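Asker: with the sequence up front, the predicted model follows.
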Amino acid sequence: MSGSTTQRPGDAPATGDEAQQPTTIGSYTVAIARALEASGVDSKRILASVGIPQGLSADPMIRLPATTMTRLFQACVDVTNNPYFGLIVSRHLHLTHLHALGYALAASGTLMDFCRRLERYFRLASQVATISVSESTDEVSLRFEHRVPLSSETEDAFFGFLVRTMRLIDTQAFNPLRVEMRRPMPHEGAEPYETLFRSPVVFSQDYGLLVFDKADMVRQLSGSCPELAQVNDNIIISYLARLDKNDVITGVTQKIIEFLPDGDCTRDKVASALCMSPTKLQLKLSQRGTSFQQLLDDTRKELACSYLSQASRPVTEITFLLGFSDTSNFTRAFKRWTGLSPTDYRQQG
């Protein structure tokens, strides 16, 4: 990038390969700076050496290219001579550094909700990996597939942050069943990882994996706040639409959420808002393996489940928030989605 490694949509385009790189939210460097200071190192000097200004805000539109983060972590390891520097960073990463995603994660109803939210919206925090959640009878797995080569410290910092955060919002006794990391084991050994995760840790795997006891993941969290989670989910989607301007699914989803309460959420209206014809919109969605009706149904279902978890919202209000003309239409649609009536779903929760 010419003159700077920070990138904000709307700025002059980056130069060279960095313009095409996945990016990470700039506020991540706040935690790195604090880890440097805690290690007795002048963080301003190290950040400046790789072209990063001190104290980037948590604005998710301020981004850093993946290669910049790799250079920064390499400089940090060199200056601290600490192969476990990424684990130090995990102590200083806070949910607030992830903007709306952090607040939504903190307000999740269960750790399973936490993981599903991370799966859906992780790219607001970083585009360098994709996250997927899978579950069996007894276990829940959180899998990390790298999209680009990453420093070992990036993996260390994020895995450590996740487990520390889960303990913060659940209980300090919470532990994963096992941890698998893509990074090689440091020559100095695995003890700091085993101490942090309090579980077996395997290195040099094809992808990162955190495996949890399912019973821990479905336990209700004391800080659960469905209303706050929903508000921040909507904020996340609006930011993703700005970040992923070429992602038609994100753009359509944002417009569906915007138009639903008016009761006038049609393919034609959404296409017009996205400055394209209905035919072009349908073609773009078809190329992504979906359709406007499918996205409308998926978005309505997700919002409906979220709204029904908010005890203060009556079903009649939810009906109109989702753009249905009456509760009977909403009830029929919800039964088609979940097999339950809205009332039964709320009581089951």
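Answerer: Structure's in. What do you need?
Asker: hey, let's count contacts and neighbours off CA atoms from now on
Answerer: Noted.
Asker: ok, now which ones touch residue 281?
Answerer: residue 271 (Cα atoms under 8 Å, 6 or more residues apart in numbering).
Asker: secondary structure element for it?
Answerer: Using DSSP states H and E, residue 281 falls within helix 278-287.
Asker: what does residue 115 give?
Answerer: Per DSSP H and E, residue 115 falls inside helix 111-125.
Asker: which elements pack onto that helix?
Answerer: strand 23-25, helix 100-106, strand 129-135, helix 214-217, helix 226-243 (3 or more Cα pairs under 8 Å, 6 or more residues apart in numbering; DSSP states H and E).
Asker: can you redo those as a markdown table with mean neighbour count and distance to residue 76?
Answerer: Below are the helices and strands packed on helix 111-125 laid out as a markdown table (neighbours: other Cα atoms under 10 Å; distance: least, Cα to Cα, whole Å):
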| stretch | mean neighbour count | distance to residue 76 |
| --- | --- | --- |
| strand 23-25 | 25 | 17 |
| helix 100-106 | 24 | 25 |
| strand 129-135 | 16 | 22 |
| helix 214-217 | 17 | 35 |
| helix 226-243 | 19 | 28 |
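Asker: closest to residue 8 out of those?
Answerer: Evaluated over the helices and strands packed on helix 111-125, closeness to residue 8 peaks at helix 226-243, with 9.1 Å, by Cα to Cα.
Asker: just to revisit the earlier point, and of the helices and strands packed on helix 111-125, who's closest to residue 286?
Answerer: Closest to residue 286 of those, according to Cα to Cα: helix 226-243, at 18.9 Å.
Asker: before we go on, here's another structure to hold up against the first:
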Amino acid sequence: MTPLMRSPTVEEAFNIVQVGTVRAGPLMGLSGALGAFGLALGPLLDEIGLQPTTFDDAGNGVRLDKAVRLLALAMERTNCPHFGLLCGQSVRIEDLGIVGRVARNAGDVGSGLRGLILNLHLNGHAFIPVLTTTSDLAELVLRLVVDADGDTDPSIDLGMAIACMAVRTLCGPGWAPVEILLARRAPVSREPYSKFFGAPVQFGREHNAIVFPAAWLKQRVHGANPTKRRLLERELAVVAQRHRLPAATMARRALVSCLARGEVSVQAVAASVGLHPRTLNRRLAGESTSVFELLKEERYRIACDLLANTPLPISEVAATLLYSSIGNFTRAFHAWSGESPSDWRLNHSKPGSMARSSV
């Protein structure tokens, strides 16, 4: 008797990655980028401790810390400071899985980007995206959330390159950013960045962001297929229903978004995750935490990132984290780390991050 084959789980069918991992899809440009320098991917995978089959399927999961280390190692071996850009320029929005395919066929650019932001955790957990708008400008902000040893600059470059390619795909060939902000050290040569993004690039900023005219958000997605979108949306609804994040993970992601928007409260976080404040508090209590505790942790993590990787004055770091004064921030940071922000920066900053960057 022929044994019955096990039906794949939703996670297997749609290549959903777990917390702490990312799909291999956004990293599929690694092999080609290394090949341009006469290097093979295999030895680097061995050195990092990844299987040779890691990139056989775009849906395979890769541990975030190993992905960050792999990109840093590739940058080191190629001696190419903009290696992350080279990897990202070949990544299509469809390589982001079903989340990217739904966005690709959205009714308008704003809907496509908001869908990506809402569901990107199904693709991976390296970045938290936030879309903010004024009357004239839109900012697509990307916050790297992985805590890993090693250089995170190529990971930031890769994420920003993929984001730029995604917006360009949704808008069509006539789109161009107004400005690019990068929360990383300035490289020796800025030309590859201005050439790739087609806009002025500022380094050492408080966050990573693509700034572009807000009017593009109302434009129809270039080449979208409404019929295909409806089919994909039904599939995505099944995936999202089955892959709910823990309350603490949802709240952490919401806090990053709220900090970027300049509004941090239980009500704002609850609204971001679609829960009543009492329901959110109850679920967080069940996970032995609270919005207040998570806010402290996220502020500390972001503060360390900005102090180590950018030349932002401490006053601007405090303002980014919505502290009312440098004194309040300094006292909070000392309680977390046992050091003042300035002392911590001296002991942990990366080479080149202390000098103020300019356009």
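Answerer: Structure received. What you are looking at is a predicted structure, and each value in this text was computed from that prediction instead of being measured.
Asker: what does the TM-score come to for these two?
Answerer: Once superposed, chain against chain, the TM-score is 0.61 (TM-score structural alignment, normalised by the length of the first structure); 240 aligned residues with a Cα RMSD of 3.1 Å.
Asker: make a markdown table out of the helices and strands packed on helix 111-125 of the first structure and add distance to residue 157 of the first structure.
Answerer: What follows is these, written out as a markdown table (distance: least, Cα to Cα, whole Å):
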| stretch | distance to residue 157 of the first structure |
| --- | --- |
| strand 23-25 | 13 |
| helix 100-106 | 16 |
| strand 129-135 | 14 |
| helix 214-217 | 22 |
| helix 226-243 | 22 |
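Asker: closest one to residue 50 of the first structure among the ones you listed?
Answerer: Closest approach to residue 50 of the first structure among those (Cα to Cα): strand 23-25, 15.3 Å.
Asker: so how far is the helix holding residue 115 of the first structure off the chain centroid?
Answerer: Here helix 111-125 of the first structure is found 4 Å from its chain centre; the criterion is Cα atoms, centre = their mean, to the nearest Å.
Asker: which residues touch the most centrally placed residue in the first structure?
Answerer: Nearest residue to the geometric centre of the first structure (Cα atoms, centre = their mean): residue 122, 2.2 Å. Neighbouring residues of residue 122 of the first structure by Cα under 8 Å, 6+ apart: 101, 130-131.
Asker: try residue 137 of the second structure
Answerer: If you count contacts by Cα under 8 Å, 6+ apart, then residue 137 of the second structure has 211-215 around it.
Asker: alignment lookup: residue 36 of the first structure to the second structure.
Answerer: Taking TM-score structural alignment, residue 36 of the first structure has residue 34 as its aligned residue in the second structure.
Asker: what about the closest residue to that match other than its chain neighbours, how many neighbours?
Answerer: Leaving aside its sequence neighbours, residue 34 of the second structure sits nearest to residue 40 (Cα to Cα, 6 or more residues apart in numbering; 6.2 Å). Neighbour count for residue 40 of the second structure, taken as other Cα atoms under 10 Å: 16.
Asker: hang on, residue 40 of the second structure packs against residue 31?
Answerer: Yes: applying Cα atoms under 8 Å, one finds residue 40 of the second structure in contact with residue 31, separated by 6.8 Å.
Asker: so how many other residues sit close to residue 328 of the first structure?
Answerer: Residues lying near residue 328 of the first structure (other Cα under 10 Å) number 12.
Asker: that older thread, and the residue nearest to the centre of the first structure? What does it align with in the second structure?
Answerer: Using TM-score structural alignment, residue 122 of the first structure pairs with residue 120 in the second structure.
Asker: now residue 236 of the first structure
Answerer: Match for residue 236 of the first structure (TM-score structural alignment): residue 236.
Asker: distance of its match from residue 127 of the second structure?
Answerer: For residue 236 of the second structure, the distance to residue 127 of the second structure equals 20 Å [Cα to Cα, to the nearest Å].
Asker: what do you get for residue 337 of the second structure?
Answerer: Going from residue 337 of the second structure to residue 127 of the second structure by Cα to Cα gives 24 Å.
Asker: same thing with residue 197 of the second structure?
Answerer: Distance from residue 197 of the second structure to residue 127 of the second structure, by Cα to Cα: 19 Å.
Asker: so which strand or helix has the counterpart of residue 76 of the first structure in the second structure?
Answerer: With TM-score structural alignment as the criterion, the equivalent of residue 76 of the first structure in the second structure is residue 74. Element membership for residue 74 of the second structure (DSSP H and E) is helix 64-78.
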